[in-house]
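# missing the sequence, but the structure's below:
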């Protein structure tokens, strides 16, 4: 979460007039994140205060946002603790503020845990929660191709090659080809549906060892569930040198598998998909790090993340493959 567009309490009056939730008494920008503008919003009604999150979409167009609105409501109705757009008195959740798609969401309690705090019990909890997310979204009626999916990484890995060392360019190329081969041979055997797509540790809120919320579903798409799990494993189970902590990874995988058992093809796919997941985020960090956006423009004022962190994970995954628990 972050603040790229300034919003005042006065700006909110036309939006809040569509709701029966009260008047704004406090508005605080939320730092962190790299894609949307977010505020904590306190509304007061009949002497009672309630907190919400106001989100302005900075990168997604108005035609793209309904997928996420519908997905959030679908998952929330099925008991998955995710943010969702609150409908106004006319049943409308999507509004506009400063010419940006805007939604009002409930605010969840809990705290983020740092990467240094992550223990096997946290990985077990997120494994169960992600499996529940996948099963709840299995019959979701909308489909979406990932914004940074296979067509994107094919194109961008080729375009960025001249900006990299020959070794790094070849590494990217090899991983893109490895996924293509996997998809060709067993892709139709891998379960898929709605995925989160960005479930790093800072996108979950904990109350003790219990997950209170899974946040930031705005990279969600239709994809392989196992790829989504690989994204989680690469972040929640990694050491500072990029190596994988076996205890954390096995806790993640075993508890996920208890909720949604793995199929035969997923055992073959796992060593490749963890590399694919590392490659995708390495590439998405490389582009702004080198001063390039996906369309070739300058990266602007977006917050940068170190791409070498994901390169280390990718190299560790290549050097020491792991397996799903049986």
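Sure, I can see it. Just so we're clear, the structure is a prediction, and the values are computed from it rather than from any experiment.
# contacts and neighbour counts: CA atoms only from here.
OK.
# So what's the residue count around residue 265?
15 (other Cα atoms under 10 Å).
# no, scratch that, I was asking about residue 181
Residue 181 is flanked by 13 other residues according to other Cα under 10 Å.
# what about it, which SS state?
Secondary structure assignment for residue 181 (DSSP: H, G, I helix; E, B strand; the rest coil): helix.
# And here is the other one:
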């Protein structure tokens, strides 16, 4: 029995995936959106968003994603729950296998799988993950009331994490391996003005210290002198960036040295015709909710034009 072939499938439900679904739904392409392992994407673990157009008073990440989800449902978009375990882009139509055994066949594919937080990958970090080590201040900050915590990183993410943690922690120390932060000026200034926040520059994490049950401290190493120092603390938050979720496509799509899916200039088209990528899985420069949404729109338009060309 011949399988139903869909016109368009969208992998991911962050700002990029939802926006692609809105546009392709309005184009009457009847898209199927595969929810993935983190429905709503990174904004589900983001507190207040102040720079998304249309929300002058700001909006919380989960609320914004809930509104986007309502919008795609309004346009009749179908949602498949679960994650893609395997994909075959070697021939058309493309085939995808979900973790529940479901097989999906589609003429075009939009990859909006986003990115995940990076870790230091040291043994002590793994040992105390969930026991004082975290990569999400909005998820775990509540548990560190009146505590001393360290935030590792030097970009906007680190500043945002540190500022959020001041709502609960008594003291927040930002550790960065360089002399200067990579964060935007406005975020650096905001963190610098907060009396609860201090910084330790030219330092890297050598070890997370604990008693076997929870974090009790951190050992840092000065990158200039090599000197190691130990500091008491109750928690360590990693804010050292994100890794794109593109492992599934290695060997099938062209991927750059940093793991991002490559797309053609002024387009979301990948190295395989009919496959498009948008959001943080292909954007290593901007990595913002609004730019992810913008490329989601582009991907939907590109996919619609592709489908028209093969009819």
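Done, it's in. Only a predicted model underlies this, so the values are computations on that prediction, with no experimental measurement involved.
# Superposed, how do the two chains score by TM?
The TM-score (TM-score structural alignment, normalised by the length of structure 2) is 0.22; 124 aligned residues with a Cα RMSD of 6.7 Å.
# where along the stretch 101-250 of structure 2 do the strands fall?
Here the stretch 101-250 of structure 2 has its strands, by DSSP state E, counting those that start in this stretch, at 103-111, 115-117, 133-134, 148-152, 171-176, 197-201, 203-210, 215-222, 228-232, 235-238, 242-244.
# Tell me what angle the fifth one forms with strand 148-152.
Pointing back at strand 171-176 of structure 2 there. Inter-element angle recorded for strand 171-176 of structure 2 and strand 148-152: 20 degrees (by axes from the mean of the first three to the mean of the last three Cα atoms, to 10 degrees).
# All the helices of the stretch 1-150 of structure 2, residue numbers only.
Taking DSSP state H, counting those that start in this stretch as the test, the helices found in the stretch 1-150 of structure 2 are 15-26, 61-74, 123-127, 137-140.
# Return the set of buried residues in the last one.
Spelled out, that is helix 137-140 of structure 2. Buried residues in helix 137-140 of structure 2, counted by 16 or more other Cα atoms under 10 Å: 137-138, 140.
# Can I get the residues you listed in a markdown table including distance to residue 303 of structure 2?
Formatted as a markdown table, the buried residues of helix 137-140 of structure 2 follow (distance: Cα to Cα, whole Å):
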| residue | distance to residue 303 of structure 2 |
| --- | --- |
| 137 | 37 |
| 138 | 35 |
| 140 | 39 |
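# Mind listing residues that contact the host helix or strand of residue 171 of structure 1?
Using DSSP states H and E, residue 171 of structure 1 sits in helix 166-186. With Cα atoms under 8 Å, 6 or more residues apart in numbering as the contact definition, helix 166-186 of structure 1 has outside contacts at 150, 153-154, 157-158, 160-162, 265, 269, 272-273, 275-276, 279.
# Buried residues, that helix. List them.
For helix 166-186 of structure 1, the buried set under the neighbour-count rule, 16+ other Cα under 10 Å, comprises 169, 171-173, 175-176, 178-179.
# before we move on, back to that, packed most tightly, which of the helices of the stretch 1-150 of structure 2 would that be?
Stretch with highest mean neighbour count among the helices of the stretch 1-150 of structure 2: helix 15-26 (a mean of 28; mean count of other Cα atoms under 10 Å).
# which secondary structure elements does that helix contact?
Here helix 15-26 of structure 2 touches strand 5-11, helix 61-74, strand 103-111, helix 289-310, going by 3 or more Cα pairs under 8 Å, 6 or more residues apart in numbering; DSSP states H and E.
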